[in-house]
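Enquirer: sequence-free structure coming up:
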């Protein structure tokens, strides 16, 4: 909810100022008389109107803050490279943080990420022209131009690539002592061997063309799939095992009302791996409203505080929507969902196709006004 989120984010600063007795002007809400013809009396009247919203924000902030200390039971999941940190909240207080996923998860993924590591070194130096490859139509030319921002053919990639090769060589030489399942050890070896061979060819030839890289990445993909199978199995066993343990601790009656907040970066916020597993362990009747996938820009300094603050907003809005907007279920759903509160009205005014991502610019009601100039 873009509008509500921006509007609520200002609550702490603006609302707290209002609670301390500051005027709306001190909260940054004043519109001074301007050359546009707003008189002093009009500005004061508008400030008085804004004060009603400042008061609402303050009340909302106070209620949300208290609610965040009462939420229970809650599981907060912070996704990370080891499979996630899981924190159990009961009666508003953390009761333990666990990293339940076996180490095999991290090890399998570490080697699977090697092609991405190589590409991250080379990407800025590749040609900004879409290559003649089978998947060329899936590459956005502008995206490629933004990524390939250094001069193709320059040698700036060679030294960092060779340093990365030394890291991979160390992993390859010690792989046999990691005590991995044989199939996983074999797939890791295949990825490392192919990667070292590719790096050697690139450095000796002084070129890092996309066609050669795609041949290499296609060659290691079957081994990556094997690693993915092991990583997924490790995560399922670890998370489900912890859910069974905490379910027994909480008890069936309270488990039925469990909230779960999964924090992840935007690129993994849909079909998130932890969410997929956890939803199977929650009350099916409530999972749609009690399992929250929270997209973050970066890893929060305090994931639990961020999760509880957002969950408090969601729970409060779920109730507010039905109480404040009891006669319009469609708008109430927008209020308590991910939609902008004004989305229903904006779509009505712009036309039924305005919200369709694939709508043609020429579609009635959805055309960008810039195209009409």
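Expert: In hand now; what should we look at? Source: prediction; values computed, not measured.

Enquirer: From here on, just use CA atoms for contacts and neighbour counts.
Expert: OK.

Enquirer: Kindly provide the distance from residue 100 to residue 292.
Expert: The gap separating residue 100 from residue 292 is 20 Å, by Cα to Cα, to the nearest Å.

Enquirer: and the gap between residue 61 and residue 325?
Expert: Counting by Cα to Cα - residue 61 and residue 325 are separated by 20 Å.

Enquirer: do the same with residue 160
Expert: 59 Å.

Enquirer: Then residue 123?
Expert: With Cα to Cα as the criterion, residue 123 and residue 325 are 51 Å apart.

Enquirer: who has more neighbours, the two?
Expert: Counting neighbours by other Cα atoms under 10 Å for residue 123 and for residue 325 shows that residue 123 has the greater number, 21 against 14.

Enquirer: In addition, the following structure is provided for comparison:
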């Protein structure tokens, strides 16, 4: 890949200054410094000279931010997805305003709630685990150092009993009320099995005042088939809810606008690859633009203003797409770096460190549904 230096040096037929979009002062060869100019330069300190150079980048950032702030007002149509416990909150942004819905049926949240029971138990007892890995089928997959970090409490302590009993009270209430929830028969059965097994594990551990990784894995492994049933019902509810909403909004904005639709999915880093909503949405968009218009935006926590965060980042992406081709018209590899996730200096750093030059990865494929299955597909 050509570096910035190589790119600038290879620009022929037009000056570097003109290529980058500003007018250069005459060169020293064309206009020798006068005594007055030399004296003025001599009176500038090194720090003042550096500050004047820093000011150039500060000016760029200010201009960049102004363009981005104005561009946000013109983004349309855009769908912003906030992943949450309910299956996602979807917001359609158009020139006429915004509208938000939680399109996924409650079955999604109810099924996942019970599927999370083993994780709920683990979260109580994890810090009291012995920091030595016992003879487990998956022992080679457990990092001893990570286990030591998680098991930070004394494994002889019984301080876990009270919070675990408190969680058992919550599970007992859910188990008693489960038949009245109106869930599908198969889901009711799987939820009952998970709750029963969890209560059995908790009661045995409390009575013995001891537990270990083996006893917990025996419990969690026994309910895995039931967890799969819950996952199946949750996925069905999410697919239907999202597809129905996308179909409604497609009809509302019209085919021409939908063809240029941007979708920004806000997620946590731990779910940003093959995110569930991203998978479903992909088949409901213009296939020719999915790679550039379906954007997973992972973060650490949900931002205070999710819609602004999504639009602000999308504005940056959109203006960088155009800037890339106009600022780097001589080097499409560098242009692609500005348009994507690659840092502009990454290749140069790899070269200087003796590493291999990175290759731009193609967009991931999220399509796990059969062709035409999505009702939004035309």
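Expert: Now that the structure is in, tell me what you want to look at. What you see is a predicted model, and the numbers here were worked out from it, not measured in a lab.

Enquirer: Superpose the two chains and report the TM-score.
Expert: Here the TM-score for the pair of chains, by TM-score structural alignment, normalised by the length of the first structure, is 0.83; 317 aligned residues with a Cα RMSD of 1.4 Å.

Enquirer: for the stretch 1-150 of the second structure, what spans make up the strands?
Expert: 78-82, 89-94, 97-101 (DSSP state E, counting those that start in this stretch).

Enquirer: Quick one: residues in contact with the longest one.
Expert: If I follow you right, that is strand 89-94 of the second structure. Here strand 89-94 of the second structure makes contact (Cα atoms under 8 Å, 6 or more residues apart in numbering) with 75-83, 98-103, 249, 307.

Enquirer: The first structure: matching residues for that one?
Expert: Matched against the first structure by TM-score structural alignment, strand 89-94 of the second structure falls on residues 85-90.

Enquirer: can you check stretch 177-196 of the second structure too?
Expert: So stretch 177-196 of the second structure is aligned with residues 174-193, judged by TM-score structural alignment.

Enquirer: buried subset of the contacts of strand 89-94 of the second structure?
Expert: Neighbour counting by 16 or more other Cα atoms under 10 Å classes 75-83, 102-103, 307 among the contacts of strand 89-94 of the second structure as buried.

Enquirer: okay, the angle between the lengthiest helix in the first structure and strand 85-90?
Expert: Longest helix of the first structure, by residue count under DSSP state H: helix 210-250. Relative orientation of helix 210-250 of the first structure and strand 85-90, computed by axes from the mean of the first three to the mean of the last three Cα atoms, to 10 degrees: 30 degrees.

Enquirer: name the helices or strands packed onto helix 210-250 of the first structure?
Expert: Judged by 3 or more Cα pairs under 8 Å, 6 or more residues apart in numbering; DSSP states H and E, helix 210-250 of the first structure is in contact with helix 103-112, helix 182-205, helix 273-279.

Enquirer: So which of these is the most surrounded?
Expert: helix 103-112 (a mean of 20; mean count of other Cα atoms under 10 Å).

Enquirer: For that one, what is the distance to the chain centroid?
Expert: 21 Å (Cα atoms, centre = their mean, to the nearest Å).

Enquirer: cool, and stretch 345-362 of the second structure?
Expert: With Cα atoms, centre = their mean, you get 24 Å for stretch 345-362 of the second structure.

Enquirer: same deal with stretch 140-150 of the second structure?
Expert: 26 Å.

Enquirer: Then stretch 126-145 of the first structure?
Expert: Relative to its chain's centre, stretch 126-145 of the first structure lies at 26 Å (Cα atoms, centre = their mean).
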